[in-house]
Every structure is written in structure tokens, then in C-alpha cells.
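**Student:** Next come a sequence and a model predicted from it.
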Amino acid sequence: MASSTRTDGDTWTITTSVGFTALLVAAARAVETERPDALAQDPYARVFLEAAGDQRAVALADAGDGAGNPMAATRHLGVRTRFFDDFVRDAVAAGVRQVVILAAGLDARAYRLDLPAGTVVYELDQPKVLAFKEETLAAHGASPAAGLRHVPVDLRDDWPAALRSAGFDGAAPTAWLVEGLLPYLPAAAQALLFERIVELSAPGSRVAVEGQIGSLDLGRFRAITDRYSQKGNPLGDFDVTALFVTDEDRADPAEYLAAQGWTVTRAGNPVELGRSYGVRDTVPADAELLSGTIGYFTAALPAG
């Protein structure tokens, strides 16, 4: 059972608590990869599912995203993957050679994207999650396309110190990825996260963010989740909403970054972002209102 109970200072493996959500995202990426109109390709998604040996995640990927299946509401994860992939491609095309992925989970961009020589990717996450990822890809014979440095650290701790110890260059521009992370952080921790990003960023740095706009209606979220959890749903009674933190005073990180001199470009909510890629079915119609509480944006710090 992948428990969804949170406690202060909790940790997780790839099949428990927040770690299990990385497997769910891998399942969604596997489904996206196998679509004829795929927005992103992740050849390692199913590799992770099989290595984890969690039949629930495998069953979700096998079910696909047809109507009534538990994965029917997850096309937006394909859209999200494309958004962050494009961000990395644009950053390295502009000369950025330092990429930091916060709460990297089972993201495999260091392996599957064509990154220029000299690019270094730092992946931060729980030690057991990164260990599983590294061991799985090594066993599969996969090699990163760029320099890859794992930083095993809890983002509630002093992750900037751990990042510097791994070789992070504070004088070089950085591309930061904040993907699938903020709903799991309290408002104060989210604010501190962006304060640290600003402190660590040299001129020319940029960031891509999946953020929360306003408060998240967990009751509505659970109702939609239940609708797509038909009899026989592989997830059983795992409740992802129990992992979320819904502080009412959560600030908009885009506004904070703008106040710090960053130039912000908003990409819209999942439906709007999907339409920019030509996707009309990013989320089921009954989930469109809920998707309005999620917003994507990029921000850049002038080079000087």
C-alpha cells in the first residue's frame, strides 16, 4: 500500500507517499509516449514502472487514457512534460549550461534530451528516489546525454548547501525547473524555495514553474478523482489529494519573481497551454474548472 499520510519530516521511497506520485507521472508519460500524437517521448517511463514492480502503476499505463480509465484525466501531464522540455531546449539554445531540477522524481531529461556538451544537470530529490532512478537506468545501460549530478536532499532542508557541495556554480546562469512540486509544500516553504532560487541565480538565469493560482478545492478534486476511479481501479484507496497542502495564504511566485526584477511570461492553465500545442482534450470537460487553479509560467533574470 502506498500510504498517502503526511507527517513532519516524513521520507519516502519510490512506491510510498509522495514518491509514489513519481511512478504515477511515469505512467502518464508512458501513455503519452505511446500516443500517435505524442507531445513528448520518454523511452524510460515504462522502464521505471517495470523496475519498481508496482503492479498498480503498470496497470494504469496499460489501461491507457481511454474514456472511463483512471488515466483519462492525465493528458495534461503530457502537455506539462512538453512545456518543461521546451524550456530546457530554449535555455541551452541560449547558452545556459547549468540546469537544476528540483524534486526531480523520475524525470529523465538528462538522458532523453539532446543537450550540448558542457551542460551539467543537477537533480535534487529524496535519497531513496534518486538511488532507485540511478540503479534502474544503469541496469538498463542508459547513459546521460549531459553531465549529471544527483543531489540527495530533502527540499525542506538546506538544499542550497547540498547543491553547492555537488559543484553548483553560483556565478553561471542557471535554468531552474519547478515541476510537480509546489502542491506538496506549505506556503512558507514555497516562499523560501523561491527566495533561495533568487539568491542562487546569476544574471541570465531563468525558471519554469507549475504553480497554484488561488486555493485548491480538494473536495472538487476528490470528486473528479473518484469519478475516474472505477471499480477495479489499480490505485485502490490511495488518495493523492491527502498529500497536498492547501494554505490559503499561498503567494503567487510569478509576482514575487517580478518584484525581484525577473521578466515573467505566463503560459496559462493546463487547458490554455494544451491549446497552444494543438491539444483540445488536455483534461476532461468536468475537470476544466479545477485546472484553472494551475498556472504555468517562465521567468528570466536579465543578463546584465
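**Tutor:** Perfect, I can see it now. Numbering: from 1, shown residues only.

**Student:** C-alpha from now on. contacts and neighbour counts both.
**Tutor:** OK.

**Student:** I'd like the next helix or strand past the longest helix along the chain.
**Tutor:** In the chain, assigned by DSSP state H, the helix with the most residues is helix 75-93. Reading on from helix 75-93 to the C-terminus, the next helix or strand found by DSSP states H and E is strand 98-102.

**Student:** here's the one I want to compare it with:
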Amino acid sequence: MRTWDSEQVGMEGDRQLVGTGKAAAAVGVNPATLWRWERDGHVAAETRTVGGQLRWNIDDLRRQIEAITDTPPTTGPNDVPAGGSEVVGGWDVTHGVGLTALIVAAARAEEAKRPDALAVDRFAAGFVQAAEPAMALAAVDGPVWSAFVGMMAVRTRALDTLILDATTAGIDQIVVPAAGLDARAYRLPWPSGVTVYEIDQPGVLAFKQRVLSDSGAVPHSRYQPVACDLRHDWPSALHTVGFTSTAPTAWLVEGLLPYLSPEVEADLFARITELSAPGSRIGIETLDLVAADEWMHTTAARGFEAATGCVLAEIWDTRRRAAATDVLREHGWQTRSRELGELGAELGRAPTGPAADMARLAAIVDAQRS
């Protein structure tokens, strides 16, 4: 396989080379499935950029798939990380989706150093340190990384505010699907009587609990971990530990949707609706999939990859699906969506440069069920 500079990749003669997301869509598979087939030697990309992103010739890829006598193995039950996406590999804090959780923790740790921090997560640095020496994210730097830190600060502040507003209105059940390394149960000033349910794979919860216990952290709410993958019967697991669907619930879906297939995302919203009594509320981070496809092939995306070691093109699923706001409205929710850039400007952090490009990718949806 040849390795070219990213700027040179795009055309070879009359053959169009495309990224993994577009190639996967053209042949009807999940981008992560295509990545795994390439990793396991079932198919071969045309080339790989200096930054490590695969580039495909679609006609050649179709021929390779047709030439396979046995259907390439699909993702097995142990290969799916928290959130039910089809990203390959079990949960590992320094790889794949696990690495993205660690990167967000590193960004929150960096934000906490600011005297004007929008959100202070005093546990975030501990997660980063616990992953070393395998990963030294504390040392990352540069304009793209700074932009990402700012974006995560705005996202964190917006969702913190939304979820605390829900408790002020009387909601005392908080559910965080695919919670990752989020530590809201420990760092937010919850009213008395609130229970925070965190759903995630056992490995995620065990890593997080070990780090928090070592630091002497104590939750500010009743904290109930739910060790269950979102592909499985997580509603039953949630009910088993005390959740009730007859009372309003506040849901927090943060940093999850980009890793889900359209089918899994639709199922997630359907199940949340089934479990949500009138008066429930949900905060969601959504991604503009068209803009994300374009952004992943920019200089800023290559800078993010260089700073963090994470190739988002290999783990985001940008196959088109109905907008989250449309789906929720069909399920009876009233929705409001605001771009991160708009929210940042309100908080005195109007994004500029690489931050402005990143902020255009994401929005925060606030929905309530009447």
C-alpha cells in the first residue's frame, strides 16, 4: 500500500479516491466494519495518507468484496464498545472509542486549569494519568487541540446546565447512556434525592470506579452504575437497579451518536421514549454528518489526529439518517437545537479559527416530553 501526503490524495488518473465513510456507504456497510475488514486482510485500501487515513477506490473495493468466497465476519458480540456502535474491539481506554473518552477527559482537565473555566472536572486529570504510560495526553498541545478543549468546555457547560435545570424542576432520575469517563455524579451539586444511573460496559465502569476510589471521591448523589452494553437489554438492567418509567427522567446523550449506526440510534431514541414519563427531558449532542464528512479530510482534522492519535474517520459512522430533532418530534418530544458556536458566544467563548470550524459540526438538542 502506498502512503501519500493527504493533499495529494483525491484523484489518481480518472479514479476517485474517497474516505472510509463514503466507501462504506457505497458498498452498504458500517465504516467500522470496512475498517475491520481492511485490518484483517479481507480487503485492501488503495492508499493511506501520511496521517493514517485510508483512501479507497470504490469500483476496486466492490470487486474485492465480490471476490471473497466467504462473507467477511461481521462484528461479534464482544467487539462492540459501549453505545452499541459497531466500532471494532472491546473497550480499551487507549484505543478506539475508549481513546475518545480519554481525550475528552484530557480536554476537561485542561479547561479546569483556566481561572475562567466554564466547567471544572477535578477528576478528569486522574483518568488521563491512570492510562499512562500507554498514553500521555497531558502533553498534547497546538491550536487544534486548544480549539477542541474550548469546544468540549462549551459542550460540558451546556449539558451541565440543562441537566441541573431538570432537577430544579423536580426530576430526580438522571440516566446517562454510554457514560464513558463522565464524572457528573461526583462533581455536580445535585439536589437531595437525585439518583444518577450510568449505563456502560463493565470495563468502562470498573476503570472509572477504580480511579475515583483511589482519589477518595464521593458521589454528590445516589450513584447507580448499570453494567450493560446498549446493544443488549439495558432497559431491564436499568429497572433492576431501581429505575422507574412512571416518573419523569432526565437523559444525557453526550458524545455518543457519532459512533452509532442509523439503526442503533433509532432504537436508542425509541427505547428512551418508551421509558420516559410525561415531563421527562433529554439533552443530546448531535453531529452534522455532512459537515463531519468534509471536516475529517481537512488540515484541522489532521491536526487533531496528530495531537491525540485518534483517527475519527475510522470510528465515526456518518451514514445519513433522520435528524435527531425530527425523530424525537415524531416520538412526541418538543425540541430545541442550538449550535455549539452560538452557545459558546453566549458564554463569552465565541469560537474563532479551528474552533469555529469544529463548533459548526455539533449542536445541543434540548427536548421535553409533554
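**Tutor:** Happy to help now that I have it. None of these values were measured; they are calculated from a predicted model.

**Student:** okay, the longest helix of structure 1 sits on what stretch of structure 2?
**Tutor:** With TM-score structural alignment applied, helix 75-93 of structure 1 matches the range 150-168 in structure 2.

**Student:** Would you mind listing the outside residues contacting the matching stretch?
**Tutor:** For stretch 150-168 of structure 2, the external contacting residues (C-alpha atoms under 8 Å, 6 or more residues apart in numbering) are 104, 107-108, 111, 117-119, 174, 188, 190-191, 194, 250-252, 281, 283, 285, 340, 343-344, 347, 349, 351, 355, 358-359, 364, 366.

**Student:** same thing with stretch 162-172 of structure 1?
**Tutor:** Identification of contacts with stretch 162-172 of structure 1 by C-alpha under 8 Å, 6+ apart yields Gln98, Tyr122, Arg149, His150, Val151, Val153, Leu200, Ser201, Ala202, Pro203.

**Student:** what's it aligned against in structure 2?
**Tutor:** Going by TM-score structural alignment: stretch 162-172 of structure 1 matches residues 237-247.

**Student:** So which bits of the matching stretch are buried?
**Tutor:** Ala237, Leu238, Phe243, Ser245 (16 or more other C-alpha atoms under 10 Å).

**Student:** what residues are up against the aligned partner of Pro116 of structure 1 in structure 2?
**Tutor:** Matched to structure 2 by TM-score structural alignment, Pro116 of structure 1 sits across from Pro191. Applying C-alpha under 8 Å, 6+ apart, one finds that Pro191 of structure 2 lies in contact with Thr167, Thr168, Ser221.

**Student:** Would you check how far apart the equivalent of Gln126 of structure 1 over in structure 2 and Ser370 of structure 2 are?
**Tutor:** Using TM-score structural alignment, the partner of Gln126 of structure 1 in structure 2 is Gln201. For Gln201 of structure 2, the distance to Ser370 of structure 2 equals 32 Å [C-alpha to C-alpha, to the nearest Å].

**Student:** How about Thr75 of structure 2?
**Tutor:** Thr75 of structure 2 is 38 Å from Ser370 of structure 2, by C-alpha to C-alpha.

**Student:** coming back round to it: of Gln201 and Ser370 of structure 2, who's got more company?
**Tutor:** Using other C-alpha atoms under 10 Å as the criterion, Gln201 of structure 2 and Ser370 rank with Gln201 on top: 24 against 11.

**Student:** my guess is that one meets Pro225, correct?
**Tutor:** No - taking contacts as C-alpha atoms under 8 Å, Gln201 of structure 2 lies outside contact range of Pro225: 9.8 Å.

**Student:** now the helices for the stretch 101-250 of structure 2?
**Tutor:** Ranges of helices within the stretch 101-250 of structure 2 are 124-131, 143-168, 184-187, 202-214, 234-240, based on DSSP state H, counting those that start in this stretch.

**Student:** Measure the mean distance from the fourth one to structure 1 post-superposition.
**Tutor:** In this case it means helix 202-214 of structure 2. Superposed on structure 1, helix 202-214 of structure 2 shows a mean distance to its aligned partners of 0.8 Å (mean C-alpha distance after the TM-score superposition for structure 1).

**Student:** do the same with the second one
**Tutor:** For helix 143-168 of structure 2, the mean distance to aligned residues of structure 1 following superposition is 1.5 Å (mean C-alpha distance after the TM-score superposition for structure 1).

**Student:** Can you give me the buried ones in that helix?
**Tutor:** 144-160, 162-164, 166-167.

**Student:** Straight-line length of the match of stretch 162-172 of structure 1, end to end?
**Tutor:** 17 Å.

**Student:** Could you give the separation of that stretch from the chain centroid?
**Tutor:** When C-alpha coordinates are averaged (C-alpha atoms, centre = their mean, to the nearest Å), stretch 237-247 of structure 2 and its chain have centres 25 Å apart.

**Student:** Stretch 360-370 of structure 2 now?
**Tutor:** 15 Å.

**Student:** With stretch 170-190 of structure 1 instead?
**Tutor:** 10 Å.

**Student:** which parts of that stretch are buried?
**Tutor:** For stretch 170-190 of structure 1, the neighbour count (16+ other C-alpha under 10 Å) marks 173-187, 190 as buried.

**Student:** out of the residues you listed, which are inside helices?
**Tutor:** Using DSSP H, these in helices are Ala187, Gln190.

**Student:** From the buried residues of stretch 170-190 of structure 1, pick the one nearest Leu60 of structure 1.
**Tutor:** Distance to Leu60 of structure 1, by C-alpha to C-alpha, is smallest for Gly180 among these, at 18.9 Å.

**Student:** how near is the closest residue in space to the closest one that isn't next to it in sequence to Tyr184 of structure 1?
**Tutor:** Among residues not flanking Gly180 of structure 1 along the chain, Glu210 sits closest, at 6.6 Å (C-alpha to C-alpha, 6 or more residues apart in numbering). Separation of Glu210 of structure 1 from Tyr184 of structure 1 (C-alpha to C-alpha) stands at 12 Å.

**Student:** any common contacting residues for these two?
**Tutor:** Counting by C-alpha under 8 Å, 6+ apart, nothing touches both Glu210 of structure 1 and Tyr184.

**Student:** quick revisit: need the contacts of stretch 162-172 of structure 1 in TSV with neighbour count and distance to Asp239 of structure 1, can you?
**Tutor:** Listed next are those as TSV, based on neighbours: other C-alpha atoms under 10 Å; distance: C-alpha to C-alpha, whole Å:
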residue	neighbour count	distance to Asp239 of structure 1
Gln98	22	36
Tyr122	21	30
Arg149	17	32
His150	18	29
Val151	23	28
Val153	21	25
Leu200	18	35
Ser201	20	36
Ala202	19	40
Pro203	16	41
